[in-house]
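**Student:** heads up, no residue letters with this:
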């Protein structure tokens, strides 16, 4: 039975059970975006696939999430966030077993697509659920916890994978999800509340769902293909198709009362500015996190273990700062907090780009900490603003756009790293970090524009 909730959050201790259910689900969903990377050579060898073919084990999961995220967020507004989240847990847990039992690349890739749909269901409504779990005055704290989970899970993927592979086979990368998923489902069934303000008269438009999948799928394919130097004619064909489908998709959404792509929310200046800030900041984050290992190992000659340890101060600083930022939002405007955090983030990125030729570990560590602290100070208030600037019955659409902005930023950042390495080779990391600092600076300026917008703490 759904937990009854007032308009101002769950009472204790039900709130703790609900937030743990969210934390467990989001942890495994985000982890699985990166956890398989370390095992790709082993999986490719055991399944008799080439390294290039094995990349689809990662890409299939990410692509399934990006093409279905907004559709599932829409269903959350229509059917209930609790129901979508619980279905996502069931699908994610069952398909994790499917992944572990796969005996061919085709089977594993198909399983990863299905697993991606489960992960998308979890990511699409998690922040919408937090909005009804926490009392409004404490919502920033809930967003801080969520930001902390996403940041740490994203950064910890390779470390967790290496730890599992040191004692078990690659199948355990997926089997480990099953007990976590079962625990999360038990808590979700018992503690998660239902949204009382569902959108009335809302209907899912299948044509919009297909067009949404095509638009975002083509966009990610175009970014990746451009970065990897795919044939120009293929890229041109994809670009033309993207322009046609994307234009028709947006025009269709503008005519709808309940659009799948939340164009209605983009008419809210605070929402639009916050989404733009999110895309730029996650692009900057991925530019740094993807390029730095090549610099640390290839240029400085650090080992894989040393590289992992040198990257760790970033998520650790985020862990410390995200909950603090979640509390500060109760007293300080999110635009100001975000601008300060992004100024720190940009300073750290430019400082990494200007490292001396033979840096010490201390030279690297303090720069990593500055990046992580700045990102943590920005992310919680930004997520809080995205969710609270939308009407309550459109929380699912806002939550879906929050996840979409993160994934688009990360995909763009990864593609730009590949482009920098293809164009400039030995200078790839240096230019990637300078580009990352530039994106963070743009995000800082956009965040500062939000200071003129009124705070929305009663939404």
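**Tutor:** Right, received. Where do you want to start? Predicted model only: the values in this text are computed from it and were never measured.

**Student:** alpha carbons only for contacts and neighbour counts from here, please
**Tutor:** Will do.

**Student:** report the buried residues of stretch 391-403.
**Tutor:** Across stretch 391-403, burial judged by 16 or more other C-alpha atoms under 10 Å covers 392, 393, 394, 395, 396, 397, 398, 399, 400, 401, 402, 403.

**Student:** tell me the spacing between the residue nearest to the spatial centre of the chain and residue 45.
**Tutor:** The residue lying closest to the centre of the chain (C-alpha atoms, centre = their mean) is residue 406, at 4.4 Å. Using C-alpha to C-alpha, to the nearest Å, residue 406 is found at 32 Å from residue 45.

**Student:** let me know the secondary structure of residue 454.
**Tutor:** coil (DSSP: H, G, I helix; E, B strand; the rest coil).

**Student:** what's the local residue count around it?
**Tutor:** Per other C-alpha atoms under 10 Å, the neighbour tally for residue 454 reads 10.

**Student:** distance check, it against residue 329.
**Tutor:** From residue 454 to residue 329 the distance is 13 Å (C-alpha to C-alpha).

**Student:** and residue 371, by the same measure?
**Tutor:** Note on residue 371: its distance to residue 329, by C-alpha to C-alpha, is 20 Å.

**Student:** got it, and residue 167?
**Tutor:** Distance, residue 167 to residue 329, by C-alpha to C-alpha: 43 Å.

**Student:** what about these two, which has more around it?
**Tutor:** residue 329 (29 against 9).

**Student:** what residues does the more buried one make contact with?
**Tutor:** Residues near residue 329 by C-alpha atoms under 8 Å, 6 or more residues apart in numbering: 140, 337, 381.

**Student:** now residue 39
**Tutor:** Per C-alpha under 8 Å, 6+ apart, neighbours of residue 39: 161, 165, 170.

**Student:** next, the one to line up against it:
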């Protein structure tokens, strides 16, 4: 369907387009963590050491973060809906090969392809939301989108556990196929045709971007796992060199692949920094809490899953409300208050009383979820609307890059705390609380950068 010269899509087409985006992005986000629970079974079936099986998770994450900005830039040239549909098709095909893999090499290669497909979805996701909703309802649309992303990011292990309770591990990938085909049918029917830019695609900058994020994230992950420190440092140094070359190449360009132009907008840069910090704190928490609940508090795996549920449940309640309010209240205020509440909740979790009951834990988790939900939607809305409309692809790519960078760094910092510090889980929670508090301060500074 053609995108008309109007403010958003007609209600009927809008609902179909939102359904297409929600189903596809949920698949992409869930698959970033769905394999974690199955790693022991995968290692056993494929006859590899458990440490090697982690490649199944890391290959997907690194492929996503390497390709987000290049695909966002390509979306501005070819059309966001084309990148979205192609990414979804690649995701479905690679899910089939994941399910059929009979070796670690085959599964890892299929997961890399699946990560590239997921990046096609994530890179232009919010750019499509901006075109689907009228300006007056954009906050509501961002609220729905943020709710899907945030809830999917914490539901992956639960979905995997449910599947593995009745089927073998290949089914966690095979189930993507029918759901993905449903999303593809909706995308072909309802997604609008989006504007195309006339500029050339900068392939060399795309290679530098992939090298920057791929090398930095691989080095950080290896350092956290206790691998060779020299190798990790060299990887990260190579990533920084690629980043410096990319920044130099992109500076001064009208619509760069690395959105240097957008990062010069104060409220955009502050929103990116806030997003990285908030997701780092969230991921540190979700890595540390299972160890805290099970090793320190003596809870079972099932109890751990239930005790962590108040966070996503509170998020589900708050995200749509925050989306509606964000059309009227500055994101700097909402985000600052929300992240301050999250920091308080994390600090209270770190200092739980001896032998806490479910209520002691539950209300603290809910406070964190409410705070994160109050922050995320207004932040995403401000980040997207701070960019010119024709640069929605770059803004969308940076939004997803900030989220994944924060999550990757958070996981690495949590692993480092667990490996090197006595009482690692509680220490990780305290570090996460400090990061959330710093992000809250950054958010408040946005009140001076722009009215909204």
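**Tutor:** The structure has been received and is ready for your questions. Since we're looking at a predicted model, the values are computed, not measured.

**Student:** what TM-score do we get after superposing?
**Tutor:** The TM-score (TM-score structural alignment, normalised by the length of structure 2) is 0.98; 452 aligned residues with a C-alpha RMSD of 1.1 Å.

**Student:** I figured the residue nearest to the centre of structure 1 was touching residue 276, is that so?
**Tutor:** No. Applying C-alpha atoms under 8 Å, one finds residue 406 of structure 1 not in contact with residue 276, separated by 10.2 Å.

**Student:** could you say which helix or strand holds residue 25 of structure 1?
**Tutor:** helix 14-31 (DSSP states H and E).

**Student:** same for that helix, what does it pack against?
**Tutor:** For helix 14-31 of structure 1, the packing partners by 3 or more C-alpha pairs under 8 Å, 6 or more residues apart in numbering; DSSP states H and E come out as helix 105-133, helix 139-165, helix 177-191.

**Student:** counting contacts, what elements does the last one pack onto?
**Tutor:** By that I understand helix 177-191 of structure 1. Using 3+ C-alpha pairs under 8 Å, 6+ apart: helix 177-191 of structure 1 touches helix 14-31, helix 81-101.

**Student:** mind putting those into CSV with mean neighbour count?
**Tutor:** Listed next are those as CSV, based on neighbours: other C-alpha atoms under 10 Å:
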stretch, mean neighbour count
helix 14-31, 22
helix 81-101, 23
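
**Student:** which one of these lies closest to residue 333 of structure 1?
**Tutor:** The minimum distance between residue 333 of structure 1 and those falls on helix 14-31, with 24.9 Å, by C-alpha to C-alpha.

**Student:** residue in structure 2 matching residue 390 of structure 1?
**Tutor:** Taking TM-score structural alignment, residue 390 of structure 1 has residue 387 as its aligned residue in structure 2.

**Student:** tell me, how many residues neighbour its match?
**Tutor:** Neighbour tally, residue 387 of structure 2, other C-alpha under 10 Å: 21.

**Student:** which element is it on?
**Tutor:** Per DSSP H and E, there is no helix or strand for residue 387 of structure 2.

**Student:** how much space between it and residue 263 of structure 2?
**Tutor:** Taken as C-alpha to C-alpha, the span from residue 387 of structure 2 to residue 263 of structure 2 is 10 Å.

**Student:** and residue 425 of structure 2, what is it in contact with?
**Tutor:** When contacts are taken as C-alpha under 8 Å, 6+ apart, residue 425 of structure 2 is in contact with 288, 289, 291, 292, 414, 417, 418.

**Student:** residue 369 of structure 1 now?
**Tutor:** Counting by C-alpha under 8 Å, 6+ apart, residue 369 of structure 1 has contacts 313, 314, 316, 317.

**Student:** quick one: the first one and residue 362 touch, right?
**Tutor:** No. With contact taken as C-alpha under 8 Å, residue 313 of structure 1 and residue 362 are classed as non-touching, separated by 10.9 Å.

**Student:** before we move on, the earlier item: wait, which of the helices and strands packed on helix 177-191 of structure 1 is closest to residue 218 of structure 1?
**Tutor:** helix 14-31 (22.4 Å).

**Student:** quick one: the next helix or strand after that closest one to structure 2 mean distance?
**Tutor:** Scanning forward in sequence from helix 14-31 of structure 1 by DSSP H and E, the next helix or strand is helix 40-46. Comparing helix 40-46 of structure 1 with its match in structure 2 after superposition yields a mean distance of 0.8 Å (mean C-alpha distance after the TM-score superposition for structure 1).

**Student:** helix 40-46 of structure 1: which residues count as buried?
**Tutor:** Per 16+ other C-alpha under 10 Å, helix 40-46 of structure 1 contains these buried residues: 40, 43, 44.
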